[in-house]
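Colleague: with the sequence up front, the predicted model follows.
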Amino acid sequence: MPSAASRQSRISISGSKSETNRLLLLQAQYPVIALDNVSDSDDSTAMVEALKSKDPVIDIHHAGTTMRFLSAYFSAQEGKEVILTGSSRMKERPIKILVEALKQLGADIQYVENEGFPPLKISGKKLTQHKVTLPADVSSQYISALLLVAPQLENGLELTLEGKITSVPYINMTLALLHEIGIETVFDGNKISVVPKKELHGPQQLTVESDWSSASYFYSIAALSEEGTEITLSSYKQNSLQGDSVLAEIYKSFGVMTHFSDNSILLKKTVKGIQAINYDLNASPDIAQTIAVTCFGLGTGCHLTGLHTLKIKETDRLEALKTELTKLGAIVAVTDYSLTLEPSSGIMENVSVSTYQDHRMAMAFAPLAVKVGIRIEDAEVVSKSYPAFWSDLKSMGFRISEI
C-alpha cells in the first residue's frame, strides 16, 4: 500500500550543505566568524573533523565537496603536510583539473596512488602566484575551492574561465559569502578577481540558510499528492544564494505553488494536469534526479539537459537513474549530458530501488511512496546530506519500515 502525506505538514530543514562547507572553510581562515544553523550532513561533519584533525592522514570518506575545498585549503597552509584520502568511490572521482590549477599557483601536491585521482599528498606553502586558467565547464566546486582560499593568498587571485561556465549560481554563492564577510571580488565576463585580505574585523555572526536541495524532495511529494496538500518548510529566503531555489519556479509546471513568509516557504498543490517538460539544469544539476522521478510519478515525460557533471558524482547519476526508473516501468534514454523520459501509464509496485551509495538516489525515489509501495536499499545513505530525512517523512504520515 502506498503512503499518503498528511494534507498539512511542517518540516524544519537544517542548514545548506553548500553554504555550510563554504563558511566552515572561511571560518578556519578567519576565526572571528561564528555560524548558526550549520548543516548536520555527513559532508559537513567530515569538513569539521578534517579542519580540526591533527592526524597527517585525513579521510573524508564520500564527501566530494570536502575533498575539493580541503585540497585548496591545505595547499595554502604553510608548513602543513597531509595526505587527503577518501572512500573507494572518492578515489575514482577525478581531481586533476583542480590539482593542476593549484600547481599554477605554486602548490606542492603529489598523487599517492593513481595519477589524477585522490589520495593526495599536500605540502602546504606560501602561494605567491595569482593567475589561474580553468576550463569553464568543470565542476563549480573546483572554482569555489580556489575562490575560498584566494583572500589568504599573498597576491589574491585572478581566475580566467575558458568557455561556457557551468553552475553559475554556485560560483555566485561563493562570491556572495566572500562579500558578506568583507572580501572584495569582481566577476566580469569569464574573469573572476579576488583581493587579498589576511584578517577580518570581528566578530561576525552568520546564519546558514536551510538547504534547497533537501527541499526538492518535499516539492516532489507535494506534486505527487492530492490537490490542496500543503507543506511548510523552514528556514528559507526569497532572495536565496542557492541555485536550487529555482525549484519554486520549476515546480509550478507540476501544479505546486510556493509562498514565502517569515523565513518559511509554503508549498501548495493547486492543479492536476501537466504537460511534458523541457529544462536546462546546467545551473542546478543536483535537482535533476528529483525532477525526473516526479515526472515519472505523474506519468509525464521530460527532457533534461545540462547534466554532464552528474557522471562524476557519488555515482554516475544518469546511468543510475536510467537503471532504476526502468525497473519501475519507465522508458528512459540518457547521453553524457541529458536525460529523456517518455510519458508512462503506471508504476511497478514494490520495486527495490538501488541507491549506489548516493544520498540523492534514495531521497529522489522516496516520494513515489505517495503513489505505490516502494523499497529503498541502503536507506541510511541519506545521512550524507540529510540525516533526519526518514524521520521527517514519518512525521508527515509516511509508513516506513526497515527491510
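Modeller: Arrived safely.

Colleague: all contacts plus neighbour counts: C-alpha atoms, from now on.
Modeller: Fine.

Colleague: so what's Ala107 up against?
Modeller: By C-alpha atoms under 8 Å, 6 or more residues apart in numbering, the contact set of Ala107 is Ser75, Ala76, Ser123, Gly124, Lys125, Leu127.

Colleague: and with 7 Å instead?
Modeller: Ser75, Lys125, Leu127 (C-alpha atoms under 7 Å, 6 or more residues apart in numbering).

Colleague: relative to Ile109, how far out is the first one?
Modeller: According to C-alpha to C-alpha, to the nearest Å, Ser75 stands 8 Å off from Ile109.

Colleague: nearest to Thr305 among the contacts of Ala107?
Modeller: Ser75 (34.8 Å; C-alpha to C-alpha).

Colleague: number of residues surrounding that closest one?
Modeller: By the criterion of other C-alpha atoms under 10 Å, Ser75 has 28 neighbours.

Colleague: I'd say it and Gly124 touch.
Modeller: Yes - assessed by C-alpha atoms under 7 Å, Ser75 is found in contact with Gly124 at 4.4 Å.

Colleague: shared neighbours of these two, which are they?
Modeller: Asp108.

Colleague: tell me where the stretch 101-250 of the chain has strands.
Modeller: Secondary structure of the stretch 101-250 of the chain (DSSP state E, counting those that start in this stretch): strands at 108-111, 120-123, 131-135, 157-162, 185-188, 191-194, 204-207, 230-234.

Colleague: take the one below as the second:
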Amino acid sequence: MQVHLQQTALKSGQTLELAGSKSESNRLLLLQQLFPELVVDNVADSDDVVAMQTGLASGASQVDVHHAGTAMRFLTAYFAVCQNQTVVLKGSERMHNRPIGVLVDALRSLGAQISYVEKEGYPPLSIRGIWAEGGSIDISAAISSQYISALLLVATRFKKGLTLHLKGEITSRPYIEMTLSLLDELGAKTSFIGQTITVLPPVTLQQTHFTVEADWSSASYYYSLLALSPLGTTLRLGKYKKVSLQGDAALVRIYAKLGVETRFDAGDYIQLVKKEREQPAFDADFRDTPDLAQTVVVSCFGLGIPCTIRGLHTLKIKETDRLVALQNELRKLGGDLQITADSLTLSAKRQVVPAGQAIDTYQDHRMAMAFAPLVTQMDLWINEADVVTKSYPVFWKDLKKLGVQVIESK
C-alpha cells in the first residue's frame, strides 16, 4: 500500500489514546506464560506482539516470527527452557540476517541445546528445551539489550537464579531497567550494580495484575508533528505515567529542545504544546534511546536546524540499516546527511527538489512514521505504508483524526 500525505496543518486541541507499549507487552506476555496466574491488560495490538503471542501459544514444531525481532530474541530464550519440546524458530529473510550468536552462546553456557539450521550465528534455530539451574555467565552488552532482557525474563525459571556479567559499554540501558522493574514488581529479587546483574526467582508472586502503559515510541511521531507546527498548537495523548518504565519517555526532555512542552494532567494524559522556538542546533547521544533517532533527525530536517546524534551502532542491525536508509531518503528531499558506523550529522542546508517525493520504507515501520510529520510542510508519498502494522497498526487512521489528509492506494 502507498499513502499520499497532502500538506496539512495539524488540527489543534485534539485527543488521542494510544495502544500499550510493545516493549512492556512482550515482556509481560513471556512472564505470563511462565506464571499463568498473571493478568495483563492493555496489551499492544501490533504485529510484533501478535507474533509473540502466537509463538508462546504454539505447540507446533516450527514457529515463524516473520519480522518481529523482539519475539525472535525472547522466544529463543523461552523455548530453551521449555522441557521436552523441540522447536525450529525462524523468521523473514531479513530476520535470518540479523545476528543472534551472542544470545545463543549465553544460553548454551547455561546448558541449552541450540543449533543453527543454516548460517552460523543467525536464525533459523533448532531449540531443544531443557531444565536449567542457572548460574553466572558473561555476555556482551554492546550489541542488543534484548539479549540481556531475554535471559533475565527466563531467569525466573532457574533454581539458582542468574548472574550476568556485562562486557563492554551498555546499549539501551533503560530497556534492561524496564525488565528488572517488572521482575521486581512480580516478586523476584534483582540487583544491577556496575556491570553485574543478578536475578533470583520469586518465592511468592507480589503482583499478579499488570496494566501496560501507552507506548512512548508511538508518541514520538506526534512530538515531531508538534515540533513542525505553528506556535500554540496543542495535542493531548493518553495514557502515560509521569514516572515511566519506558526509556523512550526521554521524548519529554529531547523535544523540549525542539520547542515542544509536555504537561502531565489528571488521568495520566500528556498535553503537548508548541511553546517556543527550537534551539539553533541539536546535539545528543542516543545510546539509551536509539529508536528515536529517525524521528528526531526528520524533525530537525523539517525545522532547518543542524543535527548530530551519536550512539547509534545498533541501528545497522534493525529491520534495515537505518542509517543508510535515512541518508537515502533525506537526500530525496534535499537533505545532506553524513553517517558513520554509529553516528549521523545533518546539515541545516537544503537543496531545492521537485515536489511530491516518494519515501521508501525498507520494510521498516519507523521509516514510514518518522517521515510522516513532514506533511505539515509538503506533499509526500510513503511506499509500503502498511509496514506500520509492525508496531502501530492504526497510525494512518489516527493521523486522519488529527485532520491530516491521508489518501491510501494499492
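Modeller: Everything's here; your move. Being a predicted model, the structure only gives us computed values, none of them experimental.

Colleague: state the distance from Leu107 of the second structure to Gln83 of the second structure.
Modeller: Counting by C-alpha to C-alpha - Leu107 of the second structure and Gln83 of the second structure are separated by 14 Å.

Colleague: ditto for Asp105 of the second structure
Modeller: Separation of Asp105 of the second structure from Gln83 of the second structure (C-alpha to C-alpha) stands at 19 Å.

Colleague: kindly report the same for Tyr116 of the second structure.
Modeller: With the distance defined as C-alpha to C-alpha, Tyr116 of the second structure ends up 19 Å from Gln83 of the second structure.

Colleague: give me the more crowded residue out of the two.
Modeller: Taking other C-alpha under 10 Å, Tyr116 of the second structure and Gln83 do not tie; Tyr116 has more neighbours (17 against 12).

Colleague: aligned against the first structure, show me the partner of the more buried one.
Modeller: Taking TM-score structural alignment, the alignment pairs Tyr116 of the second structure with Tyr111 from the first structure.

Colleague: that match: what's its closest spatial neighbour, skipping adjacent residues?
Modeller: Distance criterion C-alpha to C-alpha, 6 or more residues apart in numbering; nearest residue to Tyr111 of the first structure, sequence neighbours excluded, is Leu120 at 4.9 Å.

Colleague: give me the distance between that neighbour and Gly64 of the first structure.
Modeller: Counting by C-alpha to C-alpha, the gap from Leu120 of the first structure to Gly64 of the first structure is 14 Å.

Colleague: more neighbours, those two?
Modeller: Under the criterion of other C-alpha under 10 Å, the comparison of Leu120 of the first structure against Gly64 puts Leu120 first, with 25 against 20.

Colleague: the stretch 251-400 of the second structure: helices as residue ranges?
Modeller: Secondary structure of the stretch 251-400 of the second structure (DSSP state H, counting those that start in this stretch): helices located at 251-256, 293-303, 322-332, 365-371, 395-401.

Colleague: among those helices, which comes closest to Asp64 of the second structure?
Modeller: With C-alpha to C-alpha as the measure, helix 365-371 is the member of these nearest Asp64 of the second structure (19.0 Å).

Colleague: mean per-residue distance, the closest one to the first structure?
Modeller: Compared with the first structure after the fit, helix 365-371 of the second structure shows a mean deviation of 0.3 Å (mean C-alpha distance after the TM-score superposition for the first structure).

Colleague: okay, and that helix goes to which residues in the first structure?
Modeller: On the basis of TM-score structural alignment, helix 365-371 of the second structure is assigned to residues 359-365 in the first structure.

Colleague: the matching stretch: how far from the chain's middle?
Modeller: Its chain's C-alpha centre and that of stretch 359-365 of the first structure lie 13 Å apart, by C-alpha atoms, centre = their mean, to the nearest Å.

Colleague: stretch 259-271 of the second structure now?
Modeller: In terms of C-alpha atoms, centre = their mean, the centre of stretch 259-271 of the second structure is found 22 Å from the chain centre.

Colleague: buried residues in it?
Modeller: Buried residues in stretch 259-271 of the second structure, counted by 16 or more other C-alpha atoms under 10 Å: Gly259, Val260, Glu261, Thr262, Phe264, Tyr269, Ile270, Gln271.

Colleague: next: stretch 36-45 of the first structure.
Modeller: Buried residues in stretch 36-45 of the first structure, defined by neighbour count with 16+ other C-alpha under 10 Å: Asn37, Val38, Ser39, Asp40, Ser41, Asp42, Asp43, Ser44, Thr45.

Colleague: for the fifth one, give me its contacts.
Modeller: Put plainly, it is Ser41 of the first structure. Contacts for Ser41 of the first structure (C-alpha under 7 Å, 6+ apart) come out as Lys17, Ser383, Lys384, Ser385, Tyr386, Pro387.

Colleague: could you measure it against Pro387 of the first structure, distance?
Modeller: For Ser41 of the first structure relative to Pro387 of the first structure (C-alpha to C-alpha), the value is 6 Å.

Colleague: ditto for Arg93 of the first structure
Modeller: Applying C-alpha to C-alpha, the value for Arg93 of the first structure to Pro387 of the first structure is 24 Å.

Colleague: before we move on, what about Leu177 of the first structure?
Modeller: In this view, Leu177 of the first structure and Pro387 of the first structure are 25 Å apart by C-alpha to C-alpha.

Colleague: need the counterpart of Val324 of the second structure in the first structure.
Modeller: For Val324 of the second structure, the residue aligned by TM-score structural alignment is Glu319.

Colleague: tally of neighbours for the residue lying closest to its match once chain neighbours are set aside?
Modeller: Closest residue to Glu319 of the first structure apart from its sequence neighbours, by C-alpha to C-alpha, 6+ apart: Val334 at 7.2 Å. If you count neighbours by other C-alpha under 10 Å, Val334 of the first structure ends up with 17.

Colleague: Val334 of the first structure matches what in the second structure?
Modeller: Counting by TM-score structural alignment, the partner of Val334 of the first structure is Ile339.

Colleague: again, but for Ser220 of the first structure
Modeller: Mapped onto the second structure by TM-score structural alignment, Ser220 of the first structure lines up with Ser224.

Colleague: now do Asn37 of the first structure
Modeller: Aligned by TM-score structural alignment, Asn37 of the first structure pairs with Asn42 of the second structure.

Colleague: return the residues in contact with its match.
Modeller: The neighbours of Asn42 of the second structure, taking C-alpha under 7 Å, 6+ apart as the test, are Gly20, Thr211, Val212.

Colleague: for the second one, give its distance to Val273 of the second structure.
Modeller: According to C-alpha to C-alpha, Thr211 of the second structure and Val273 of the second structure sit 27 Å apart.

Colleague: of those two, who's got more company?
Modeller: For Thr211 of the second structure versus Val273, the count of surrounding residues by other C-alpha under 10 Å is larger for Val273: 25 against 14.
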